[in-house]
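> Using only what follows, build the 3D model:
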Amino acid sequence: MTSMEALPAEEPVSDSSFDLQGHVSRAQNDYSEVFALYEDFSRTAESILETCLNNEKIYTHSITSRVKSIESFSKKVGRQSRESPGTPKYSDPLRQITDLAGVRVITYFLSTVRDVERVIRREFEIIERIDKSKLFEKEQRLGYQSFHYLVKLKENRNTLPEYAKFSDLVAEIQVRTILQHAWAEIEHDIQYKATYALPIEIKRRFMALAGLIEIADREFQAIEEKDHELIQAARSSVAQGALGGLEITPDALKAYLDRKYGADGRVSPYTYSWAVDLLNALGFKDLAEVDKAVAGFNDGEISRIVYGSRQGQLSRFEDVLLAALGEQYIEKHLWNRGNEDDWFPAAARVKMEKLRAAGVEVGLRKLPDAG
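Here you go, the predicted structure:
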């Protein structure tokens, strides 16, 4: 059995003498036959989402998929109808239970939730979009927040041989922030373990936390937007040469070095962070002080004197700092452990001797706090 259309029709449900256990058993057998198909479908939906989000550089905390277990499916099929006790809630389980295949996307920021939805709309046919925060009163979910999408593959994918077998299947995609996810998981765990209705005091605490998490999500979003704004402002200042008072951050330093020494795509963000730590250890307070210290030095020439060839951007920058500051650079360097026999001071002094031998005046610049 490879598609939803191949599934047998359920017997009609009409009276209280209905064999509920037999209904569960038949549905379980039917689901067992297509379980592997749904498992494959959930992984495929996850892969489509992950690839598309990565291609657009939309960063998330995690993207995971799962297929509903046969045990969980059987429990759900065994639920009785509220309107007609004794009869099943799901008369046609494989068609009515829509979360057999599932994908969950957890984001860091609220704005990313919107970005993920845009990709879902483009890549899938959305059957239904559910905002769980609008349903919490009816479902007594105590402020649960998440967007759920029931989706199918679009026709353009269904025509491809590798996707054709999924043409009639539905998957549920959940999208929420990491704070919403933590809240929902804890709330679900407490609700699930409870053998009684939760006391009003507990419900009130959950509601209060839901409000705090909403505020926190908004604040994190505001921080992310402000960080982006500051990064753009710093890049603009570097481009204009307005370095006075410009904080030394990894992004600002990269922009400065790209402009001064040429871009180098081999340098990792971590390495720029390390370089910022070094400049802080040396006592520089803004990029104007850094620029003043290295002004007038030919980075390519210094690199060729020290190594015999032109090195990468940050290596050239560090050797210019060594040439400019001399012993001050060695004394305050992050790798100097105060041992004169240590490898770093010895290696740095070998470099200085090469520079002096080539006619470079070493150590003429002073650190900001050295006057």
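
> drop to CA atoms for contacts and neighbour counts, all remaining ones
Will do.

> any chance you could map the helices in the stretch 201-350 of the chain?
250-261, 269-282, 287-294, 299-307, 313-325, 327-332, 343-357 (DSSP state H, counting those that start in this stretch).

> One more, please, to line up against the first structure:
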Amino acid sequence: MSEITGFEQVPSHLWQYAQHQDFLADAAQETKRFLTELALDASIDVHLVEARPKTLASYMVKSEKAKDDGTPKYTDPAAQIHDCVAARVIVYTTRARNDLADLIVSRCEFRERQNPGDTKHNGYDSEHIVISGIKDADVHWRFGALVKFLGKYQGLEIQVRSVAGHAWAEYEHDIRYKSGAYQELTPEDKGRVDQYFVEAGGMRRYMDEIFDRIEELLRPQDVGDAAPTDEPVIRVGEPSPEALDPTPLDVNTLSELIAERFPRDEPGDLPSLVVFVEQLAALGVTTIGQLEAALSNLDEGQIARLMDYPTDTTRVRKLDDELLAVFLDRYVEAAEETDRRQLLRLRLRRVRGRFAIYSLEGLDGTQRPVAAARAVRDLVKLVAEREGTAATTIRGAVGTNQSDVTPGWFPKKVETSAGPVYVATNLSRSYAETLMCELVSRIPGSGVRVKRAGDLLFEAPPENSVADSA
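Here you go, the predicted model:
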């Protein structure tokens, strides 16, 4: 019988890592879910989310790496190796990449954020973030394995890339680090391949730029063309405000409303309704009737189409986005939590300006697109300054005194060179267009034209048309 005279002791960090394989797999799955939900909450389009634990063999090789002087690269591998679980998110544009990276560092404690391409200058472009914790303790219970992992391993690396940046990086890595053919090339030919990758990096940058331009056309970031934040998009034309349902708005009545509004969808995070009620109260919406009036300008499914949800969406999320579409920046600012305001601002791009579709042409060129109520006020000002304030009067909607406007229609004072005029702001689109038509008819010869989404809607009559009709 042979005698065992000795054995090689397994380092503690390798033994621990071997025991954690199932736990690491769970942490990877929760990392993927965390990143997927984060992107979905912000309406950031994602091509791919992947997360995986480093294999034991790979971990062992990395932990044994040495520096150029022969000393160990990692003196404490368990604390210093940050890709034991690693994640990668591929988005379509660099704008989306930056948005998601900003979200990650705002939601997580992080040890490092860098883009290695900033120093390599070879075409590589990817955000690298090492997170060490999730800030919101209220969600820890939903990501138990991930939170436990971050407590044990001190860091988790997340890469965020555009599709163009990912294509470049994947091919470059396969050629330079995995290809035996590349290793067999002469130094001169390797230099040529390297130069080709630099040139491909230039084309990658151009592709990213083009994709960002497309994104900007679809969902503009520039708020310069956005409707003013004081524009209510509330339909209170008919019935009158006095006929609105006076039922107080609370969590229970709001839950009933969204169940009727979205009967085929799952309820969603019902505790969020408390937040909605508070935000609506800050906007002066405190009854079911007022909320129904605010939402009545939206066609069924209109906002869902604009948001382009990648998966089935809950009633709560759909209502949140509809309120965002109606109240725009005011809804964002009414949110108390900074994290929520950040998410709402990102989602706002998908609906911003969709109701600001009216523009006026005439005396001072073409105005930027505005909402219906603002277009009415602009026309009132034109009429007053051209024909006098008396010429602006329209029963119940426009008058020289605040009392001339129907109670509950939220009159807004418009300053003109001829004096102040009061104009209703709670207008249905159809009634607002009726007012536009009437106001334009009162400034013959002005050349003023009203366009809706680029199409001519109304045009001031010629100067002699009034005399001819007389």
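
> Turn the helices of the stretch 201-350 of structure 1 into TSV, columns for mean neighbour count.
Output for the helices of the stretch 201-350 of structure 1, formatted as TSV (neighbours: other C-alpha atoms under 10 Å):
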stretch	mean neighbour count
helix 250-261	19
helix 269-282	16
helix 287-294	18
helix 299-307	18
helix 313-325	21
helix 327-332	18
helix 343-357	16
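
> Output those helices in CSV; the columns should cover distance to Glu155 of structure 1.
Output for these, formatted as CSV (distance: least, C-alpha to C-alpha, whole Å):
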stretch, distance to Glu155 of structure 1
helix 250-261, 43
helix 269-282, 41
helix 287-294, 55
helix 299-307, 57
helix 313-325, 49
helix 327-332, 64
helix 343-357, 63
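
> between these, which one is nearest to Thr159 of structure 1?
Smallest distance to Thr159 of structure 1 across the helices of the stretch 201-350 of structure 1 (C-alpha to C-alpha): 42.3 Å, for helix 269-282.

> That closest one to helix 250-261, inter-axis angle?
90 degrees (axes from the mean of the first three to the mean of the last three C-alpha atoms, to 10 degrees).

> on contacts alone, who are the packing partners of helix 269-282 of structure 1?
Judged by 3 or more C-alpha pairs under 8 Å, 6 or more residues apart in numbering; DSSP states H and E, helix 269-282 of structure 1 is in contact with helix 250-261, helix 327-332.

> which one of the helices of the stretch 201-350 of structure 1 lies closest to Ile215 of structure 1?
helix 250-261 (28.4 Å).

> Show me where the stretch 301-450 of structure 2 has its strands.
Along the stretch 301-450 of structure 2, counting by DSSP state E, counting those that start in this stretch, strands occupy 358-362, 365-366, 398-399, 412-414, 421-423, 449-452.

> quick one: secondary structure of the residue nearest to the spatial centre of structure 1?
Centroid-nearest residue in structure 1, with C-alpha atoms, centre = their mean: Thr60, separated by 2.5 Å. Here Thr60 of structure 1 is recorded as coil under DSSP: H, G, I helix; E, B strand; the rest coil.

> try the one 3 residues further on
On the three-state scheme (three-state DSSP), Ile63 of structure 1 is labelled strand.
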